[in-house]
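Colleague: below are the sequence and a predicted model; questions follow.
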Amino acid sequence: MSFRESYLLWKLAYELISSGRYQLIYESHNGKELWLEKVEGHEEADLIHLNQYDLDWSNWLRQHTDLSIDQALDIKQSLYKKNLSVLNVYITPYPPVDDGFAPLSEWYHPTDSPGLSWYTLILDQADQDKTLNIISQMSGCKWKQPFLITPDEHDVLQLREYTKQWATHQRQTIEKTFQNGKPIFTYLFVAIQLAVFAWMELEGSSEDPRTLLEFGAKFNPLILAGEWYRLITPIFIHIGVLHLLMNTMALYYLGTLVERIFGSVRFFFIYMIAGIMGSIASFAFSPNLSAGASGAIFGCFGALLYFGMLQPKLFLRTLGYNIFIVIALNLALGFAIPGIDNAGHIGGLVGGFTATGIVHFPKKFRFFTQIIFLFLTFGIGAGLLYSGAQNGVKAEEGTYLAQMAQGYVEEENFEKAYKLLNSYDFDNGEPSADIYFMMSYIEIQWQQYELAATHLKKVIEIDPKYHQAYYNLALLYYHDGKIEEAYEFATQARDIKPNDEQYRSLVDELTQFVGGEL
């Protein structure tokens, strides 16, 4: 009984797998077919299909080849490859007895299988050495040991066992890639953002801008006023239940994956740098009040992209192109739906990618590359900070700040309202009529009439149509006994808004005094 064909099947598999150039991805139930995928190399065949059959008729060979092509197309789809080359090897004692099938001497491209390149070899007794040389060239694998001429059953079993051990080792190596850490910090971050949200709801409402500000949401005027911690605290703050739930689920699924790949310490660094970079990008490009873990979560996407860049085959086999689709979809929604801080998302994505480049993979070092990523991260962050600082504070941000202060005023918490208004960058920001008006209102409550009048005049300088400022100035001068000045400002308020009953009533009242003096 000859064991030649079984021996060649497992000998070839062992040589290809133990070389590190290929890995076993499928074994048929009958043990006569093996599919091997290329791990490294560029010019070699992407797949090698080893078949151990006694070929009798060429018609059976053609039918089996067609089935193998269908299998290859399924594998091509699962590997997300546009083009796939397959070396198809039949190990047989003798070629088919008829002349209906001739081995190919060049790559064949099936017309109904776009992107597929096919090469069939018949490894029979007559041309064994020649065919083995071709396989060596097309696989990029040099045989470690010579092939036995008369192998026995022990040789076959031994090679089969060795091959299985190597295949198991390869699988375990892949599995270890996703076992570098337990999701300790992922669960910690989830717990923190849930606890902060509950605390915010107890103190007020997570959707109240004042509560958000008190807990450290990102707001450019306050950052420019020196509250730089607002580049960190927004990572743990969420606006409403839906925002919290979406980010918590995303963090749970993405965070656990990234933490298992890169380890807990590296994940902590990646997540925080990505979150901070998202806040900085938002500071540079968005004037809105914002908060949320979205930037840090997009940083997890950035970490996975880094993983895919360095280990593309493993990335596509385990995660696939779905990651790209999810990233693109989320960014598209950010541009399409008003109120979403896409600058923070993109900043987090970039920050996560560069932060991962700094820490690299566990137990692996690329000192020069890691230093480049370190400078790149600091460079991008510094550039965005400078850009945000140069933008200064916009007038609309002053209006928003005044609206938030209005809430404190309604609660008669004048101290907190005034402190909030004074955080506005008056020297470098755009002049804000609303800020000065709200300050004057509080100053009037404190009976600081002279200061209030000064600020009301600033309001009029900025916005000559600000009728409330004219009216309040008229009241201040009326209170101070300066009737003519009061009459002048009251008249201007009435002219700007003639249908206002208060304005007309004040003008009528002052007219009597002015008329009497005349």
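Modeller: That came in fine, so what should we check first? Residues are numbered from 1 along each chain as shown.
Colleague: make it CA atoms for all contacts and neighbour counts henceforth
Modeller: OK.
Colleague: where exactly do the helices run in the stretch 251-400 of the chain?
Modeller: Using DSSP state H, counting those that start in this stretch, the helices of the stretch 251-400 of the chain run over 256-262, 264-285, 294-310, 312-318, 322-336, 342-359, 367-391, 395-410.
Colleague: tabulate those helices (CSV), appending mean neighbour count.
Modeller: As requested, the helices of the stretch 251-400 of the chain are exported to CSV (neighbours: other Cα atoms under 10 Å):
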stretch, mean neighbour count
helix 256-262, 24
helix 264-285, 27
helix 294-310, 26
helix 312-318, 16
helix 322-336, 13
helix 342-359, 28
helix 367-391, 16
helix 395-410, 19
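Colleague: out of the ones you listed, which is closest to residue 165?
Modeller: Closest approach to residue 165 among the helices of the stretch 251-400 of the chain is made by helix 312-318 (20.0 Å; Cα to Cα).
Colleague: here's the one I want to compare it with:
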Amino acid sequence: MESYIKDLIQNLCDYCGYNIVEIEKIDGVYVNWGVYKRIENELDVVFFSDLDSSYKLDINELKIYFKKYLQCENLKLSEVMVDDRLKVIEDENGNFHLNHKINPQCELILINNVDNKILYFSEAIKEKANELASCMNHIGNSKRSREKQETPIVTYVLIGLNVLMYLITAYLSGNIVDSNINVLVFLGAKVNELIKGGEYYRFITCMFLHGGIIHLALNMFALKSLGPLIEQVYGKVKYIIIYFLSGILSSIFSYMFSTSVSIGASGAIFGLLGAALILALKMKGSIGKGFMTNILSVIAVNLFMGFSIPNVDNFGHLGGLIGGIITSFLLSRV
């Protein structure tokens, strides 16, 4: 509840022109912050309480404090009681009343913070109630926005699978830093001769193997940075399709154009970059050209680094990028 009141205070300051006033320990006040603003020659002061604290309130003590603190004799105090136990109930005669007895000592507004609703307000401060309702609407929208931001579970599962396979590789290699090539081949690396012999599963298993702790860390950082965006925009099912088809096409390109043993999630990650590029192209009118420029820059830099550094499977990267572009383009039309 305290965080809810703090959000209300912040919104009153941001949207309604109030200022924060500190309240020293005074019985009947729930938090040690209130708000005030000047209306003509009067200071309009709002403080906050709850059901448990309100009955302890001495309004005269509070007035003396505010007059001294704010250096103003002409004050109008309003109490905003916030409590999730406050309810409006209907009796057997069809009349509505509060489920708790309230004895206000000044103008009063009652709020249920869980329902995010104003239950009652004194008629004299209807305008203030409207201000609070507007602030509560901001709180509700922020809460709904946070709820919509689902946990990127698919990304975390993919990262978990990669880390698990690396731990198995490290155990079998007897080395946590570097992976033994024979262990990688045993666990499913892309080896052209073995694929020719019918071990087609290697097109997929090689996507979850890494040659060392640095290799794993860089790929997982890229996946954690890019994966949640693609997962949120395309949805979990399409995200999985993009990831795996990009990874498989990456393996196929590597098989067709490179004879080296190949491993790593980077082909699938390049596929996510391709998906991000399609997203940037489709939404360039609303998100601007900057996002697309950034994606193109990331792709260009990674391809350049790939061609500049030895033992990097550039054909796998290109295959993954092409796979991501094609797959996400087709899925975006479904």
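Modeller: Sure thing, it's come through. For clarity, every value in this text was computed on a predicted model and none was experimentally measured.
Colleague: any idea what the TM-score is?
Modeller: Once the chains are overlaid, their TM-score stands at 0.54 when taken by TM-score structural alignment, normalised by the length of the second structure; 198 aligned residues with a Cα RMSD of 3.2 Å.
Colleague: can you put the helices of the stretch 251-400 of the first structure in JSON lines and add distance to residue 478 of the first structure?
Modeller: Below are the helices of the stretch 251-400 of the first structure laid out as JSON lines (distance: least, Cα to Cα, whole Å):
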{"stretch": "helix 256-262", "distance to residue 478 of the first structure": "68"}
{"stretch": "helix 264-285", "distance to residue 478 of the first structure": "44"}
{"stretch": "helix 294-310", "distance to residue 478 of the first structure": "54"}
{"stretch": "helix 312-318", "distance to residue 478 of the first structure": "76"}
{"stretch": "helix 322-336", "distance to residue 478 of the first structure": "52"}
{"stretch": "helix 342-359", "distance to residue 478 of the first structure": "50"}
{"stretch": "helix 367-391", "distance to residue 478 of the first structure": "41"}
{"stretch": "helix 395-410", "distance to residue 478 of the first structure": "24"}
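Colleague: mind checking which of those is nearest residue 243 of the first structure?
Modeller: Nearest of these (Cα to Cα): helix 294-310, 9.4 Å.
Colleague: in the second structure, what range does stretch 91-104 of the first structure match?
Modeller: Per TM-score structural alignment, stretch 91-104 of the first structure has no counterpart in the second structure.
Colleague: for residue 239 of the first structure, which of the helices of the stretch 251-400 of the first structure is the nearest?
Modeller: Of those, nearest to residue 239 of the first structure by Cα to Cα is helix 294-310, at 11.6 Å.
Colleague: so that closest one corresponds to what in the second structure?
Modeller: Using TM-score structural alignment, helix 294-310 of the first structure pairs with 266-282 in the second structure.
Colleague: on average, how far is that stretch from the matching bit in the first structure?
Modeller: Superposed on the first structure, stretch 266-282 of the second structure shows a mean distance of 0.7 Å to its aligned residues (mean Cα distance after the TM-score superposition for the first structure).
Colleague: ok, back up a step: out of the helices of the stretch 251-400 of the first structure, which is closest to residue 131 of the first structure?
Modeller: Per Cα to Cα, nearest to residue 131 of the first structure of the helices of the stretch 251-400 of the first structure: helix 312-318, 28.5 Å.
Colleague: give me the contacts around stretch 230-237 of the first structure.
Modeller: If you take Cα atoms under 8 Å, 6 or more residues apart in numbering as the criterion, stretch 230-237 of the first structure is touched by 189, 192-193, 196-197, 212, 215-219, 223, 272, 275-276, 279-280, 290-296.
Colleague: can we see that at 7 Å?
Modeller: Residues from elsewhere that reach stretch 230-237 of the first structure (Cα atoms under 7 Å, 6 or more residues apart in numbering): 192-193, 196-197, 216-218, 223, 275-276, 279-280, 291-293, 296.
Colleague: from start to finish, how long is it in a straight line?
Modeller: Length of stretch 230-237 of the first structure, first residue to last, Cα to Cα, to the nearest Å: 11 Å.
Colleague: cool, stretch 307-315 of the second structure as well?
Modeller: This stretch, stretch 307-315 of the second structure, spans 10 Å end to end (Cα to Cα).
Colleague: now the residue nearest to the spatial centre of the first structure. Nearest residue, chain neighbours left out?
Modeller: Using Cα atoms, centre = their mean, the residue of the first structure that lies closest to the mean C-alpha position is residue 298, 2.4 Å off. Counting by Cα to Cα, 6 or more residues apart in numbering, residue 298 of the first structure lies nearest to residue 349, which is 4.7 Å off, once chain neighbours are set aside.
Colleague: distance of the one you found relative to residue 312 of the first structure?
Modeller: 18 Å.
Colleague: residue 253 of the first structure too?
Modeller: For residue 253 of the first structure, the distance to residue 312 of the first structure - Cα to Cα - is 21 Å.
Colleague: cool, and residue 27 of the first structure?
Modeller: Counting by Cα to Cα, the gap from residue 27 of the first structure to residue 312 of the first structure is 24 Å.
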